[in-house]
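S.K.: I need the structure of the sequence given here:
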Amino acid sequence: MSGKVRVLRVPAVVVALIALFLPALGGPAHAADGPVVKLSVTQAGAGGSVTVTGSGWRSHTLLMLLVCGRATPERGVIGGTNSCANGDGRAVTTDAQGAFSRKLPVAEPPVPCPCVVHVATVTGARAEADAVLQVAGHPVAPLPAEQSGGRLAILSDTRLTGSSGLLTWFGAPPSRTLVFTVGNTGAGAIKDPVFQVGSAHGVFAPQWDDRQWHGTLAPGRKAEVRLPVELSAGAHGDYIVSLKYDGRVLAEQPWGVGRPWGVTLFWILLCLVVPAALFRVGMAVVDRVRPRRPGAARLTRTLRLPQLPRLPLLSRTGGRGTEPPPTNPTLPWFAPDSVPGDPAGRLSAPHNDSPTSPTTPTTKGPT
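M.R.: You can find the predicted model right below:
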């Protein structure tokens, strides 16, 4: 038995509608690459506000929102944060899905427009995104022309080399060397490029210093660059070292600076030594100006021998009596006795004339 196969013909309109609504029904969709920033309005005047929403960021990441001039999403912010209204910026932290929503006051940047809302990470790996914003009433000027010729690009991760010495432990300025490899991706040579190295603490904007690298970089060549980095005296905490060239931030490197405990130890010792010295000086002054009683002699410490107890002596009458007074009152108490009535003052040992003494002769009476 042979059967016929029936082919179901689907109209082309139905196929198009299925293809259109397939992503909404759970089909695969291509997400935008990198973080995305959107604004509630694209034009606002100074003093107003705009709601900034974002997605595609790292979860639980601190972001900074700024209104910047002389910037486009394609070329970024020319001049860095110096072209932004830093005083009216806002900070926000992304949620677990990497999204956020924050209201940002609209302020006039210090440079002319075109303007953008610039969103960038504060800590960790650098990520940024821009959204076009027209600030009503703010002047507009064309962007500077891009330089033709060489173009620098970072070819390796930046790193900080070096270590702190003993003087840094006592508050000397910490210093490191920023090492990175750059390549010339343009068509012309670059001679003696001038980089800008900045250090930022917390959410504050970095302070930029010019660092010139002496050398010529031909097209398609690369070179290792070493630039010194130095902080202020007594600096400690978490810092971010940024590298900028031609108005573009090329790299960022975190730097944890230890606390100068030597300074703390110095102040502790100073707080102990100074009061002790002032106390000694004050006691010396009091001893000098203290009034003294008239006729009072200054007491001095002398060495005195201990007084030994005197033993009682036997009296000449046979009874136990007290010691006879010495004949010479000037002699000390341990001087020997002298014989009473002896003109020569001869000395004799103590004796006892008691009749019961065994050394005393006895007289017999007549029988």
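S.K.: drop to CA atoms for contacts and neighbour counts, all remaining ones
M.R.: Noted.
S.K.: residue ranges for the helices of the stretch 151-300 of the chain, please.
M.R.: Assigned by DSSP state H, counting those that start in this stretch, the helices in the stretch 151-300 of the chain fall at 166-169, 261-289.
S.K.: how about residues contacting the first one?
M.R.: To tie it back to what came earlier, the one meant is helix 166-169. Residues outside helix 166-169 that contact it (C-alpha atoms under 8 Å, 6 or more residues apart in numbering) are 174, 234, 259-263.
S.K.: can you tell me which of those residues are buried?
M.R.: 174, 234, 259-260 (16 or more other C-alpha atoms under 10 Å).
S.K.: which one of those is nearest D246?
M.R.: Distances from D246 to these, taken as C-alpha to C-alpha, are shortest for P174 (27.0 Å).
S.K.: my guess is the closest one contacts A235. True?
M.R.: Yes - the pair P174 and A235 passes the contact test of C-alpha atoms under 8 Å, sitting 7.3 Å apart.
S.K.: what sits in contact with each of those two?
M.R.: Common neighbours of P174 and A235 (C-alpha under 8 Å, 6+ apart) are V257.
S.K.: how many neighbours does G202 have?
M.R.: Under the neighbour criterion other C-alpha atoms under 10 Å, G202 is assigned a count of 12.
S.K.: over to L270?
M.R.: Residues lying near L270 (other C-alpha under 10 Å) number 12.
S.K.: for N82, what are its contacts?
M.R.: Contact analysis of N82 by C-alpha under 8 Å, 6+ apart lists P110.
S.K.: ugh, typo on my part, it should be V140
M.R.: 112-114.
S.K.: run the last query once more with 10 Å
M.R.: Under the criterion of C-alpha atoms under 10 Å, 6 or more residues apart in numbering, the contact list for V140 reads 69-70, 111-115, 134.
S.K.: quick one: V263 from G171, how far?
M.R.: 6 Å (C-alpha to C-alpha, to the nearest Å).
S.K.: which neighbours do those two have in common?
M.R.: G234.
S.K.: related to what we said a few turns ago, from the contacts of V140, keep the buried residues only.
M.R.: Buried among those by 16+ other C-alpha under 10 Å: 69-70, 111-115, 134.
S.K.: closest one of those to G183?
M.R.: So of those, ranked by how close each gets to G183 (C-alpha to C-alpha), first place is R70, at 26.7 Å.
S.K.: is it true that that closest one touches A145?
M.R.: No - using C-alpha atoms under 10 Å, R70 makes no contact with A145, being 11.9 Å away.
S.K.: to compare with the earlier structure, here is another sequence to fold:
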Amino acid sequence: MTGQAGPAALRRGGRRRTAALLAVLLPVLLPALLLLPATGAGAAGTKTVAADAKPVVTLSARQAGKGGGITVKGRGWRPNALLMMLICGRSTPDRGVIGGTNSCANADGRAVTTDAKGGFRKKLPVAEPPVPCPCVVHVATVTGERADADAVFVVAGHPTAPLPKEGTGGRLAVLATARLEGDSGILTWFGAPPARRLVLTVGNLGQAPVEDPVFEIGTAHGVFAPQWEERPWRGTIASGRKARIELPVELAAGAHGDYQISLRYGGKVLVEQPWGVGRPWGVTLFWVLLCLVVPAAVFRIGMAVVDKVRPRSARSPARSPRAPARAGRRRPRPAAATTNPPAGSADDPAATTAALPWFTPDSAPSGNRPTTKGQS
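M.R.: As a prediction, this is how the structure comes out:
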């Protein structure tokens, strides 16, 4: 009886201990089990939101006058990105900045760098843009992938004008990635203007054909605003069709560094393409050689002039190339004067030498006297 009751009692005791253990651990494990699916869904949701989030800009005040200041805050930007803040006229958040940065107060803009979370906070002075309002505070990236955001702002006392009407005809959009084609020749190495071709494919998304569109090519160096030039294209793009566009791009002579090429149509920027231009080292080489050759030529000319104008007596005596001067050879004595010295002087050669036996014809010896013809 006792042997049969022992195992049953042990089983009942084990069940009680298991139940007590579950009663203690259940309040701790149940919230963790409930949070696991929620945490996974939340992480996925956060990643989706982060991927689809757009940069946001908020202002400390919606209106201020010239000379004042506002605080601009942003979030959702790329971490450690360089941004430019501008007050722009003729702009709305829906249509963007019409006319590009030419409609903005570029001289009073401010640069800011986002933190590791993609946020920033910066004070911006209030300035009047060169065109009428409606105005916005325009924030855009300077380098890397393009991103921008606008916030409505009113410049107190600045004139206001209605925005230009949007065209109801064709609407062009870029269908493929634009690229710069072409190579630099040898003349570019010596300062010739660098040239390329901007090639892209555009499509007409409007209801009407686009005939002979006029594009604008902008070239920007560093953080400066682009300089726009018109580039007409001859042709017609029907509704729903696409076309290959090639536009020439040329920089100034001697240009070098990092440039940003932009394409604009109808007041909207369609393409932005970076372009790195090498330094024209041929120009540097030319100036180095010029600095060496010119001083040498001036020195030679100066020495030739000095040799011409100095007195003849100061020049070194000319030496015959056939009879070079030898070491230890005595120089010849100067030639004697052409005038005869007076007789009896120390310089007279007859006074210094022995007298010769000169004879006259009458006093000559008989043996040496000449005979005359006919005499015996």
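S.K.: what separation do you get for the residue mapped onto A178 of structure 2 from structure 1 and M283 of structure 1?
M.R.: Under the alignment (TM-score structural alignment), A178 of structure 2 maps onto T158 of structure 1. As defined by C-alpha to C-alpha, T158 of structure 1 lies at a distance of 62 Å from M283 of structure 1.
S.K.: so for those two, which residue has more residues nearby?
M.R.: T158 (20 against 10).
S.K.: how about the more buried one, nearest residue that isn't a chain neighbour?
M.R.: Among residues not flanking T158 of structure 1 along the chain, F180 sits closest, at 4.7 Å (C-alpha to C-alpha, 6 or more residues apart in numbering).
S.K.: so who does the equivalent of that neighbour over in structure 2 touch?
M.R.: F180 of structure 1 maps onto L200 in structure 2 when the alignment is built from TM-score structural alignment. With contacts defined as C-alpha under 10 Å, 6+ apart, L200 of structure 2 is in contact with 174-180, 243-247, 271.
S.K.: preserved in structure 1, out of these?
M.R.: With both residues aligned by TM-score structural alignment, their matches' C-alpha atoms under 10 Å as the criterion, the subset of the contacts of L200 of structure 2 whose aligned partners also touch in structure 1 is 174-180, 243-247, 271.
S.K.: returning to that earlier point: assess the claim that the match of A178 of structure 2 and W255 are in contact.
M.R.: No - if you go by C-alpha under 10 Å, T158 of structure 1 and W255 don't touch, sitting 11.7 Å apart.
S.K.: joint contacts of those two?
M.R.: Counting by C-alpha under 10 Å, 6+ apart, the contacts common to T158 of structure 1 and W255 are V241.
S.K.: tabulate the buried ones among the contacts of helix 166-169 of structure 1 (CSV), appending distance to Q212 of structure 1.
M.R.: Shown next, in CSV, are these (distance: C-alpha to C-alpha, whole Å):
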residue, distance to Q212 of structure 1
P174, 21
G234, 26
R259, 30
P260, 30
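S.K.: for Q207 of structure 1, state which of these is nearest.
M.R.: P174 (15.5 Å).
S.K.: S313 of structure 2 matches what in structure 1?
M.R.: So S313 of structure 2 corresponds to R293, using TM-score structural alignment.
S.K.: tell me the centre residue of structure 2?
M.R.: G257 (1.6 Å; C-alpha atoms, centre = their mean).
S.K.: and the alignment partner in structure 1 of that residue, what does it touch?
M.R.: Structural alignment (TM-score structural alignment) places G257 of structure 2 against G237 in structure 1. Shown in contact with G237 of structure 1 (C-alpha under 10 Å, 6+ apart): 201-202, 255-259.
S.K.: just checking, V229 of structure 1 touches S175?
M.R.: Yes - with contact defined as C-alpha under 10 Å, V229 of structure 1 reaches S175; the gap is 5.6 Å.
S.K.: for burial, what's the neighbour tally of the aligned partner of D150 of structure 2 in structure 1?
M.R.: Counting by TM-score structural alignment, D150 of structure 2 corresponds to D130 in structure 1. Residues lying near D130 of structure 1 (other C-alpha under 10 Å) number 26.
S.K.: excluding its backbone neighbours, what's nearest D130 of structure 1?
M.R.: Nearest one to D130 of structure 1, counting by C-alpha to C-alpha, 6+ apart, is H118 at 4.7 Å.
S.K.: from S199 of structure 1, how far off is that neighbour?
M.R.: For H118 of structure 1, the distance to S199 of structure 1 - C-alpha to C-alpha - is 20 Å.
S.K.: give me the more crowded residue out of the two.
M.R.: Taking neighbours as other C-alpha under 10 Å, H118 of structure 1 and S199 compare with H118 leading, 26 against 22.
S.K.: the more buried one matches what in structure 2?
M.R.: So H118 of structure 1 corresponds to H138, using TM-score structural alignment.
S.K.: helix, strand, or coil at its match?
M.R.: Per DSSP: H, G, I helix; E, B strand; the rest coil, the local secondary structure of H138 of structure 2 is strand.
S.K.: what sits against it?
M.R.: 57, 84-89, 91-93, 96-97, 101, 104, 109, 148-153.
S.K.: what's the answer for A233 of structure 1, then?
M.R.: 168, 170-174, 260.
S.K.: measure it to V116 of structure 1 for me?
M.R.: Relative to V116 of structure 1, A233 of structure 1 is positioned 37 Å away (C-alpha to C-alpha).
S.K.: with A223 of structure 1 instead?
M.R.: 34 Å.
S.K.: just Q307 of structure 1 next, same as before
M.R.: Separation of Q307 of structure 1 from V116 of structure 1 (C-alpha to C-alpha) stands at 103 Å.
S.K.: looking at those two, which has the bigger crowd around it?
M.R.: It is V116, of Q307 of structure 1 and V116, that has more neighbours when counted by other C-alpha under 10 Å, with 26 against 6.
S.K.: ignoring the adjacent residues along the chain, who's closest to the more buried one?
M.R.: V132 (4.4 Å).
S.K.: the one you found contacts T72, correct?
M.R.: Yes - V132 of structure 1 lies in contact with T72 (C-alpha under 10 Å); the separation is 7.0 Å.
S.K.: any common contacting residues for the two?
M.R.: Taking C-alpha under 10 Å, 6+ apart as the criterion, V132 of structure 1 and T72 both touch 114-118.
S.K.: all good on my end, thank you.
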